[in-house]
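Chemist: build me a structure from this.
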Amino acid sequence: MSDHQQAEITWRDGAVPVSRRFDDPYYSLDSGWDETAHVFLAGNGLPARLRPGFQVAELGFGTGLNLLAFVAMAAEAKPAGPVRFTSFELFPMSADDMVQALAHFPEAAALAAPMIAAREQDMRVWTMGEVEVELILGDARQTLPAWQGQADAWFLDGFAPAKNPELWEPALLSEVARHTAPGGSFATYTAAGAVRAALGEAGFAVERIPGFGRKRHMTVGTLA
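Modeler: Sure, this is the predicted structure:
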């Protein structure tokens, strides 16, 4: 029995992939690349915190856009050694859907070939420049507790809490905290009160800050 199921996608206006399972788009077409940089990179104080061995972990691999933004940033920041990116995903996109989704972001598409090749071959570990990538497929409620790593920065990028509550359960967010290095951080686009409360209960010092574009707020935090 497979540990995951393939994402089921419909295309809004032929351009924006929408999850049929969660009825939620993967990104904003007009600004997905910039939104990723604002929410997940700047929200975690990157690239200033990068150093060899730095570990990013992510809930929700999606199109791979966050990974590609991190790869681009690492290439520019030139850490003195490899950094790591681990993503947890239950419903991975097919390689063909990834190609179609990323075609709208030239900065991402230019970097995507190794990631697309890895997905075509169902590889779970591969390297992109200075970034060592691991994709852990399965239900994060089971796979994260078993993970041996500790993240310096978390990208919490599941579908909206109202549509995908499983990825925002207090028990899972407690596991996020348990798998965070001392002084580690998280960032997420959502400002949902229940999510902020659960992350605070888990041990993070939580802060609501301005979101990207038309989104008024997002949430960041540091392990207290």
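Chemist: when you work out contacts or count neighbours from here on, use the C-alpha atoms and nothing else.
Modeler: Fine.
Chemist: in the longest helix that the chain contains, what counts as buried?
Modeler: In the chain, assigned by DSSP state H, the helix with the most residues is helix 65-77. Counting neighbours by 16 or more other C-alpha atoms under 10 Å, one finds that the buried residues in helix 65-77 are Leu65, Asn66, Leu67, Leu68, Ala69, Phe70, Val71, Ala72, Met73, Ala74.
Chemist: next, the structure of the following sequence, for comparison with the previous one:
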Amino acid sequence: MADHHSLDWRGETPVSTRFDDPYFSLENGLDETRHVFLQGNGLPDRFCGGFQIAELGFGTGLNLLAALQLWRQTGITGQLRFTTFEAFPLSAPDMTRAQAAFDDVAEIASELAPHWGKNTFEIADLWFEMVEGDARETLPQWQGKADAWFLDGFSPAKNPELWSPELMAEVGAHMAPGASAATYTAAGHVRRGLVAAGLEVTRLPGYGRKRHMTRAIKPA
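Modeler: Okay, here's the model as predicted:
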């Protein structure tokens, strides 16, 4: 396991000391996740057994909790597959503390808490893997194809490595036909990178104080 990411806390919101950026919206991180990554990827309407989510930036695990909650609410049979790429994983206690701010996912957070710190685990309706390391090196080695991407690195201004044209090209290459990607940022260079990757890019209303977000679709 890599060295754990060090944090400052603003109330119960964790802030990365490495990137000087909060892990989720100071307004409501769970609502932001639902707006950007779930609605932004057309979920739950596109869910089906074995649906593969891939993510850049696992952070506190909040996106996983929200996705699994929606999966269960939808009543889909089979497993949700969730692969996340994370260079600087949080410690299990920090993840648990951050997730405790969201009562709405408390039951799922409690269920998954014993698994934090594992690179892979499986329960009845979830197959999970965390690929540790620099995604610029690890994503090209991944054999999977995502149905939906959560592009959730720290802000492009503070974490440019996770938003390079080369990495966006790898995201596009690891998408199934008709797959989607969503991110909270509408930065022009990120959008251009996604277009260059062969994706159809749309700017959508953002969450909270963010005016816009981005959705990208791989042509079927």
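Chemist: can you pull the TM-score for these?
Modeler: In this superposition the chains share a TM-score of 0.96, using TM-score structural alignment, normalised by the length of structure 2; 219 aligned residues with a C-alpha RMSD of 1.2 Å.
Chemist: tell me which two of the buried residues of helix 65-77 of structure 1 sit farthest apart.
Modeler: Leu65 and Ala74 (14.2 Å; C-alpha to C-alpha).
Chemist: other SSEs contacting the longest strand along structure 2?
Modeler: Counting residues, the longest strand in structure 2 under DSSP state E turns out to be strand 175-183. Judged by 3 or more C-alpha pairs under 8 Å, 6 or more residues apart in numbering; DSSP states H and E, the packing partners of strand 175-183 of structure 2 are strand 146-151, strand 212-217.
Chemist: that one vs structure 1, mean deviation?
Modeler: Superposed on structure 1, strand 175-183 of structure 2 shows a mean distance of 0.4 Å to its aligned residues (mean C-alpha distance after the TM-score superposition for structure 1).
Chemist: quick one: that strand aligns where in structure 1?
Modeler: Aligned using TM-score structural alignment, strand 175-183 of structure 2 spans residues 180-188 in structure 1.
Chemist: if we can go back for a sec, which bit of structure 2 covers the longest helix of structure 1?
Modeler: Per TM-score structural alignment, the counterpart of helix 65-77 of structure 1 in structure 2 is residues 62-74.
Chemist: list the contacts of the matching stretch.
Modeler: Residues outside stretch 62-74 of structure 2 that contact it (C-alpha atoms under 8 Å, 6 or more residues apart in numbering): 30, 33-34, 37-38, 44, 47, 80, 82, 99, 105, 108-109, 126.
Chemist: and with 7 Å instead?
Modeler: Contact partners of stretch 62-74 of structure 2, identified using C-alpha atoms under 7 Å, 6 or more residues apart in numbering, comprise Thr33, Arg34, Leu38, Pro44, Gln99, Val105, Ile108, Ala109.
Chemist: PyMOL command to pick out the buried ones of those residues?
Modeler: Selection of buried members from those for PyMOL, criterion 16+ other C-alpha under 10 Å:
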select buried, resi 33+34+38+99+105+109
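Chemist: among the contacts of stretch 62-74 of structure 2, which pair sits farthest apart?
Modeler: Pro44 and Gln99 (22.0 Å).
Chemist: how long is stretch 38-57 of structure 1 end to end?
Modeler: 17 Å (C-alpha to C-alpha, to the nearest Å).
Chemist: which stretches of structure 1 form strands?
Modeler: 9-12, 16-19, 24-25, 55-59, 83-89, 125-128, 131-137, 151-156, 180-188, 204-210, 217-223.
Chemist: over in structure 2, find the residue span the shortest one aligns onto.
Modeler: Put plainly, it is strand 24-25 of structure 1. Under TM-score structural alignment, the match for strand 24-25 of structure 1 is residues 21-22.
Chemist: the matching stretch vs structure 1, average offset?
Modeler: Averaged out, stretch 21-22 of structure 2 is 0.2 Å away (mean C-alpha distance after the TM-score superposition for structure 1).
Chemist: who's in contact with that stretch?
Modeler: With C-alpha under 7 Å, 6+ apart as the contact definition, stretch 21-22 of structure 2 has outside contacts at Thr13, Pro14, Val15, Ser16, Phe154.
Chemist: circling back to that earlier point, and the buried residues of helix 65-77 of structure 1 as CSV, adding distance to Glu58 of structure 1?
Modeler: Rendered in CSV, the data for the buried residues of helix 65-77 of structure 1 read as follows (distance: C-alpha to C-alpha, whole Å):
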residue, distance to Glu58 of structure 1
Leu65, 12
Asn66, 9
Leu67, 9
Leu68, 13
Ala69, 13
Phe70, 11
Val71, 14
Ala72, 17
Met73, 16
Ala74, 16
